[in-house]
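Participant: sequence? don't have it. structure:
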C-alpha cells in the first residue's frame, strides 16, 4: 500500500480513544487535542477506509461493523509501536524499567489514580505501562492485569478484585419504569453488557433464580467504561464489579436495587510469568498492588494460582 494510503499514528490513536471514550470531547481530553483536531483525524481515516467507523447518535459514537474491525487492528498496530518504544528505551538504561500491561478499565478506574502513591514511596523503581493488546506486548510484560477465571498457562495469578458484581442502574430509569420491587421486575428493563463478558447475565439470572431470563433489549459495548457511562445515562441496567464504581454509588448516579448481584468466577487478576525470575522492584510493585487491592476489597483466604506451562 502506498504510504499516502496509510493512516497516521495520531489517527489510529484518535480511533482507539473514540472507541474507548465514546465522544469527541472525552477523546480530545484524553489525547490532549482539540475536538476539531479529533474530528478532522476521524474524517481523514473514514475517507481512507471508505466507510464510516462510527455511528453518530444523541448518546455519542458507537462503532459500526467496519469500525469494530478497524479498531481492533488499530489497537494491535499501536501495541506494536509501544513495544518498539519500550525496547529502544531499554537499550539505554542501566536498570530496565518494569513493564506492566494494564487493561483500560482497571487503569482508568483503579490503578492509575493510586500509582502516584507508589511512585512517591519508591522513586528508584521505574515503571512503564502499555494498554493495547498486542500479543508480544503481553508476553514480554513483567506483570499483566487480566480478566478471567485465573488460569493462564505459564503465568502466576494473584486475585486482584472484581468478584463482587452488582446490578446497577440510574435512579431516573428505575423510577420511570415503576421501580424494582422484586427480581422479576428486571424483565421490564433493557440491559447493557460488555462484548467480551456476555455470559454475566446468565450467571446473574442463575444466582437470582430468574429463570428463562430474556431482556427486552441488549446493548453491547466494546469498553466497560462505556457500559458504566450508558448505565449512568439511563440506557439500561448493567452488571459491574462494585469496586470499579465507588464514586458513582456514593454520589447516587447509580443504585443497586434490592442489593442484587452475584459472586463472579470471572474477575481481575495480577499475573507474572511463572518461569521468569522476579526482580526486587517487581516483587515490591506486586506486593504494593495486592495490598492496595485488599484495601479496596478486603477478602479472606488465599487467592493465588500458579499454572504450569
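Facilitator: Now that the structure is in, tell me what you want to look at. These numbers were taken from a predicted model, which means no experiment stands behind them.

Participant: only C-alpha atoms from now on, for both contacts and neighbour counts.
Facilitator: Fine.

Participant: residue 251 - how many residues pack around it?
Facilitator: 9 (other C-alpha atoms under 10 Å).

Participant: can you tell me how far it sits from residue 171?
Facilitator: Distance check for residue 251 against residue 171: by C-alpha to C-alpha, to the nearest Å, it reads 11 Å.

Participant: go on, residue 269?
Facilitator: 31 Å.

Participant: over to residue 40?
Facilitator: 37 Å.

Participant: which residue ranges of the protein form helices?
Facilitator: 9-21, 24-31, 35-49, 65-90, 104-106, 112-121, 135-140, 171-176, 200-207, 224-232, 246-251, 280-296 (DSSP state H).

Participant: which of these sits closest to residue 261?
Facilitator: helix 200-207 (6.6 Å; C-alpha to C-alpha).

Participant: which helices and strands does that closest one pack with?
Facilitator: Using 3 or more C-alpha pairs under 8 Å, 6 or more residues apart in numbering; DSSP states H and E, the elements in contact with helix 200-207 are strand 261-263.

Participant: what about versus this one:
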C-alpha cells in the first residue's frame, strides 16, 4: 500500500495489506473502527482528547510501527523525554520516536494530527520506531456525602433518587451520542456519494479507473517519480502496456473544489510538450490522476 497517508484513514494501522485500529495490551478500548465493513475509513477515539482534562492524558504505546511521514521536533533524545514533551503540548497527538542502535540518542516527532500508521520493516528502514498515541482516560468524580440522622427521610430520598437520576442521565447521554454519530456518518456518506456521482456527469471527463486497478498498474505504488503540487507521482503501466504517471493527491477531500478542478483543467490541455491526462480515480479518500508519459 506504500506510504499513502490515508491508506487506512486516521489512526488506522496498515500491516500486511490490512487495516486495523490501535489496541491496548490491557484490553482497554481507546479506538473504534468508523465502519466495520470498511476498515480503510480509519478509526475514531473512544473518548475525545480534551485540553481541559490534560491530567487524564495517557499513552497507548505501539512498538515496531512507524509513520508515513517524520519531521524531527527534538533531536538527540530518548522515548521518555519525547513522551513528556508531548504531554506538555496540548496540540500533540502522539510521540513518534525513532532511533538507530542507541535508544538514548533518537529523534522525536510530535504531530498535531494522526493519519495512517504502518508496520516498521527494519530491514528496509534500518531504524527502530515506536508510536505513543495520546489518549483520554475517563475521570471518576466522587460526590461529597451529606451526614443525616438515622432514619432520615432526606437520606432515604437521596438513596432512591441517586440511582434513578444517574440511570436516566446515562441513557439520555448514550442516546444523544448514538444519534449524533449516526447523523454524522450518514451526512458524510451522502456527501461523498453525491460528489463522486457528480464526476460521472461532467462532459468530456477522461477514463475513470478503480483504485484497485491503479494499485496493480503501479505495482503497489512502488516506483516513485517525484512529489509536489499537492501529491506524489508514481510510475505505472496499464493493461494495454501504456506507460503512465499516477499522481496521488493529498488532502483533496472536497472533490468539486480541488480534485475536479484539476481533472477538468489538465484534461482540457493538449500540447505536444505536456503530459496528457488519460484518466482518474475517486474512491472514498483516494484521489488520483493518470497521465501518459
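Facilitator: Looks like it arrived, so ask away. The structure presented is a predicted model; accordingly, all values stated were derived computationally and were not measured.

Participant: what TM-score do we get after superposing?
Facilitator: Superposed pair, TM-score by TM-score structural alignment, normalised by the length of the second structure: 0.20. Supporting alignment: 114 aligned residues with a C-alpha RMSD of 7.1 Å.

Participant: mind checking which of the helices of the first structure is nearest residue 129 of the first structure?
Facilitator: helix 65-90 (9.1 Å).

Participant: if you count neighbours, what's buried in the closest one?
Facilitator: The neighbour-count check on helix 65-90 of the first structure (16 or more other C-alpha atoms under 10 Å) flags 67-68, 70-71, 73-83, 86 as buried.

Participant: next, count neighbours for residue 265 of the second structure.
Facilitator: 10.

Participant: same thing with residue 139 of the first structure?
Facilitator: 14.

Participant: which helix runs longest in the second structure?
Facilitator: The second structure, longest helix under DSSP H: helix 153-199.

Participant: hmm, back to that, can I get the helices of the first structure in a markdown table with distance to residue 262 of the first structure?
Facilitator: Output for these, formatted as a markdown table (distance: least, C-alpha to C-alpha, whole Å):
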| stretch | distance to residue 262 of the first structure |
| --- | --- |
| helix 9-21 | 26 |
| helix 24-31 | 32 |
| helix 35-49 | 40 |
| helix 65-90 | 30 |
| helix 104-106 | 20 |
| helix 112-121 | 27 |
| helix 135-140 | 30 |
| helix 171-176 | 20 |
| helix 200-207 | 6 |
| helix 224-232 | 18 |
| helix 246-251 | 17 |
| helix 280-296 | 18 |
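
Participant: contact partners for the residue nearest to residue 235 of the second structure when sequence neighbours are not counted?
Facilitator: Closest residue in space to residue 235 of the second structure, ignoring its immediate chain neighbours: residue 245 at 4.8 Å, by C-alpha to C-alpha, 6 or more residues apart in numbering. Shown in contact with residue 245 of the second structure (C-alpha atoms under 8 Å, 6 or more residues apart in numbering): 225, 233-236, 290-293.

Participant: considering those residues, which possesses the most neighbours?
Facilitator: Of the contacts of residue 245 of the second structure, with other C-alpha under 10 Å as the count, residue 290 tops at 29 neighbours.

Participant: verify the contact between that residue and residue 246 for me.
Facilitator: Yes. Using C-alpha atoms under 8 Å, residue 290 of the second structure is in contact with residue 246, at 4.7 Å.
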